[in-house]
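J.: Here you go, sequence then predicted model.
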Amino acid sequence: MELGLATFADLAADISPEQRMKNLIEEATLADDLGFDVFAIGEHHREDFLISSPAIPLAAAAVMTERIRLSSAVTVLSSDDPVRVFQDFAQVDLLSGGRAEIMAGRGSFVESFPLFGLDLDDYDELYAEKLDLLLKLRERTHVTWSGRHRAPLRDAGVYPRPVQERLPVWVAVGGSPQSVVRAGTLGLPLTVAIIGGRPERFVPLVELYREALADAGHDPAVGKVAINTHGFVGATSARADAAFAAPYLQMMNRIGRERGWPPSGRREYEALRSPRGAVAAGSPEQVAEKLLFEHDLFGHDRYVIQMSVGAVEHAEVLRSMERFAADVAPVVREEVTRRAAPAPA
């Protein structure tokens, strides 16, 4: 199983955007040095998150890393131009020597829609149409295409072309059955973001995805699944909580007030980081146990952890990354490999 790191580059009140950008690139280069498989950056258009165009910092990371794959998390495809998305990530692919990926989502934040003159009533139709065009762009250099929300293309050449023959495109979902079925029908890999509740309630979504994949006649091998959760690794459970709990709750309550969620406190946090909760925070042993529990549920191919949540101190994030690489990743990889090995005759 691949193990990755995602970030929204949360911008706390006590840090400048310039310094947060430097910290972001340091996280990417350390992730590469530590042997993480993927580093992913989210797109937002609001003051509390730094990055509005993931391809730009990913391009900076591309020239400072050697092995790690570089992805958006997500690209809000509904409000972007698929031609520009493809061109931008093709350039990241060229800079990185073939390590770019696109994680395409509809967007759980909607600030980009009015910003770019789009109607929220077209939320899903925009995504479906633009995903269709993005997939055609990666298949051929010259494209003829028409839709309702963008000017048509007639044998248009789209350049540059990436190093990879087919630029990887993952569909990212937060719980929409419609999006899961779409990913399976198209034969695209799926990323499921689990930010609350119990992970087992997402099992039917992954099963639905695999059913849609089979119904469409796709090879099961193309049906890769990634699970993305919040998490943090401390030397002990108490130290993880000391670094992570307060910034995490502050961020979740800030977003929750906008969305009408009930406030969360220590009791809710304890439930989330319990053995069957959604947050993978605690000692290395506790985090490894959580990841293996989730692998029992989903049998997924990739796990992506989001550590730099809210105002978690940058130095604490780096230490958490180091503990994950040293004390969690080897345990998880060894056990997943053991489980996948054929039973002795």
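T.: Perfect, thanks for sending it. Model, not experiment: these values are computed from the prediction.
J.: From now on I want contacts and neighbour counts done on CA atoms only, so please keep to that.
T.: Noted.
J.: And the strands in the stretch 1-150 of the chain?
T.: Assignment of strands within the stretch 1-150 of the chain using DSSP state E, counting those that start in this stretch yields the ranges 2-7, 38-41, 69-72, 75-76, 100-105, 142-145.
J.: got a list of what residue 288 touches?
T.: The neighbourhood of residue 288, defined by CA atoms under 8 Å, 6 or more residues apart in numbering, consists of 328, 329, 331, 332.
J.: tally of neighbours for the third one?
T.: Just to be clear, that refers to residue 331. Neighbour count of residue 331, defined by other CA atoms under 10 Å: 17.
J.: Can you tell me the element it falls in?
T.: Applying DSSP states H and E as the criterion places residue 331 in helix 329-340.
J.: can you state the direction angle for that helix and strand 2-7?
T.: When axes from the mean of the first three to the mean of the last three CA atoms, to 10 degrees is applied, the directions of helix 329-340 and strand 2-7 differ by 140 degrees.
J.: Report the buried residues of stretch 168-180.
T.: By neighbour count on 16 or more other CA atoms under 10 Å, the buried set for stretch 168-180 is 168, 169, 170, 171, 172, 173, 174, 179, 180.
J.: repeat for stretch 120-136
T.: By neighbour count on 16+ other CA under 10 Å, the buried set for stretch 120-136 is 123, 126, 127, 129, 130, 131, 133, 134, 135, 136.
J.: Below is an additional structure, to be compared with the one above:
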Amino acid sequence: MEIGIDSFAAAAPAGTDSQTENRRKSLTELIDRIVYADEMGLDVFGIGEHHRKEFLDSATAIILAAAAARTSRIKLTSAVTVLSAADPVRVFQEFATIDLISNGRAEIIAGRGSFTEAFPLFGLRLNDYDALFSEKLELLLKIRDEEIVTWRGQFRPALNQQAIYPRPVQESLPIWQGVGGTPASFARAGTLGLPLMVAVIGGETHRFRPLVDLYREAGAKAGHAPEKLKVGLHSLGYVAESTEQAVEAYYPGYAETFTRIGRERGWPPVTRNHFNAQTGPFGALVVGGVEDVAEKILRHSESLGGIDRFTFQMDNANLSHTQLKNAIELIGKEVIPRVKAGL
């Protein structure tokens, strides 16, 4: 199992610095954490894509390219590329370039995104949400597999014997499909034979087993080998020296962030009882000390029939750079060896 981190490049809490200095410092520290994750032996680091004031990841590929130049072994991926609102040609070119800079460590996780601000920003209709993604995923896969592309669709100008460069180091640039809870998305990933990254940020992880089974069944029906049908799990989480320390450090920022997002979506405010349920044995949050976190990752893997990758999303709780680096060290030195031993 690969273990890593996904980040949304959250801007640090407002302090005495100017907004510009705060944003600059946040990105500098993020690159430092990616380099540290590489040093600590983590397998993968992903950067999301949002177009909101509180996140600095609107240009995902640029952050990953900066990290690629300063790391040597860690895989670098989007988490996710909002493909519905992107041009597949540019997405491929950007990640092929990252692959060249990193000597073959780039990946794409393509998804539809959980926020919708990219649609009005780029002049797209939210009503076309699924059709846009389906068409653009088809084109992205075609570009990956063919150097000279002829293609016609509904939402993008046609390509006629068009050469697309640069080509990546990897013969087949890894493209995963990021999914939430929509059955059709799981089935589509299986039919296409794409690795699956499941974002579970609430509820109980084991309840996603029927959807993961649907993915595997669709893949088998389409003739894809089982080893090709990889499953990854993305969860909110944090690691400290003890579970008590992790919970007390993580809860305040988590409650503030998800209460604020909840107001946009009509969710009730976060309560401590709700949080405690989510950090319990079956809840989606992977927050705790080293042993508890390793056990929970293994438990989640078993409940989903085995997973190939697990990624923490830690920077949603206003944790300091020092706290996040400490968590990275604990993951690399303590959690990963325990999980591998448990497997």
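T.: On my side now, so go ahead. The structure presented is a predicted model; accordingly, all values stated were derived computationally and were not measured.
J.: Give me the TM-score for these two chains.
T.: The TM-score (TM-score structural alignment, normalised by the length of structure 2) is 0.97; 336 aligned residues with a CA RMSD of 0.9 Å.
J.: Include secondary structure and distance to residue 68 of structure 1 when you put the buried residues of stretch 168-180 of structure 1 into TSV, please.
T.: As requested, the buried residues of stretch 168-180 of structure 1 are arranged in TSV below (DSSP: H, G, I helix; E, B strand; the rest coil; distance: CA to CA, whole Å):
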residue	secondary structure	distance to residue 68 of structure 1
168	coil	14
169	strand	17
170	strand	17
171	strand	20
172	strand	20
173	strand	23
174	coil	25
179	helix	27
180	helix	27
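J.: Between the residues you listed, which sits nearest residue 144 of structure 1?
T.: For the buried residues of stretch 168-180 of structure 1, the residue nearest residue 144 of structure 1 by CA to CA is residue 169; the value is 20.1 Å.
J.: Kindly state which residue of structure 2 is aligned to the closest one.
T.: Structural alignment places residue 169 of structure 1 opposite residue 175 in structure 2 (criterion: TM-score structural alignment).
J.: coming back round to it: in structure 2, which of the contacts of residue 288 of structure 1 still touch?
T.: Retained in structure 2: 328, 329, 331, 332, out of those (criterion both residues aligned by TM-score structural alignment, their matches' CA atoms under 8 Å).
J.: Tell me which residue of structure 1 matches up with residue 211 of structure 2.
T.: When structure 1 is aligned by TM-score structural alignment, the residue opposite residue 211 of structure 2 is residue 205.
J.: follow-up on the earlier one: helices - which of the buried residues of stretch 120-136 of structure 1 land there?
T.: Taking DSSP state H, the ones among the buried residues of stretch 120-136 of structure 1 that sit in helices are 123, 126, 127, 129, 130, 131, 133, 134, 135, 136.
J.: ok, the third one - contacts?
T.: Listed by CA under 8 Å, 6+ apart, the contact partners of residue 127 of structure 1 are 77, 78, 79, 105, 106.
J.: what's the neighbour count on the third one?
T.: To tie it back to what came earlier, the one meant is residue 79 of structure 1. One way to gauge burial is a neighbour count; for residue 79 of structure 1, by other CA under 10 Å, it gives 24.
J.: Against residue 166 of structure 1, how distant is it?
T.: Here the criterion is CA to CA, to the nearest Å. By it, residue 79 of structure 1 lies 23 Å from residue 166 of structure 1.
J.: Report how many residues lie close to residue 269 of structure 2.
T.: Residues near residue 269 of structure 2, counting by other CA under 10 Å, number 15.
J.: How about the contacts made by whichever residue in structure 1 pairs up with it?
T.: The equivalent of residue 269 of structure 2 in structure 1 is residue 263 (alignment by TM-score structural alignment). By CA under 8 Å, 6+ apart, the contact set of residue 263 of structure 1 is 253, 256, 257.
J.: secondary structure class for residue 263 of structure 1?
T.: Of the three states, residue 263 of structure 1 takes coil according to DSSP: H, G, I helix; E, B strand; the rest coil.
J.: Quickly note the distance from the residue in structure 1 that residue 302 of structure 2 lines up against to residue 339 of structure 1.
T.: Superposed on structure 1 with TM-score structural alignment, residue 302 of structure 2 falls opposite residue 296. Note on residue 296 of structure 1: its distance to residue 339 of structure 1, by CA to CA, is 10 Å.
J.: Likewise for residue 268 of structure 1?
T.: Counting by CA to CA - residue 268 of structure 1 and residue 339 of structure 1 are separated by 33 Å.
J.: Make sure the match of residue 211 of structure 2 is actually in contact with residue 177.
T.: Yes. Contact criterion CA atoms under 8 Å: residue 205 of structure 1 and residue 177 qualify, at 6.4 Å.
J.: Give me the range in structure 2 that stretch 137-157 of structure 1 lines up against.
T.: Applying TM-score structural alignment, one finds that stretch 137-157 of structure 1 aligns to the residue range 143-163 of structure 2.
J.: Now the matching stretch: buried residues?
T.: 143, 144, 149.
J.: and if you look at stretch 297-317 of structure 2?
T.: Of the residues in stretch 297-317 of structure 2, those buried by neighbour count under the rule 16+ other CA under 10 Å are 297-301, 303-304, 306-317.
J.: can you give me the end-to-end distance of stretch 319-339 of structure 1?
T.: Its first and final residues considered, stretch 319-339 of structure 1 spans 29 Å by CA to CA.
J.: coming back round to it: more neighbours: which of residue 268 and residue 339 of structure 1?
T.: When neighbours are counted by other CA under 10 Å, residue 268 comes out ahead of the other of residue 268 of structure 1 and residue 339, with 15 against 11.
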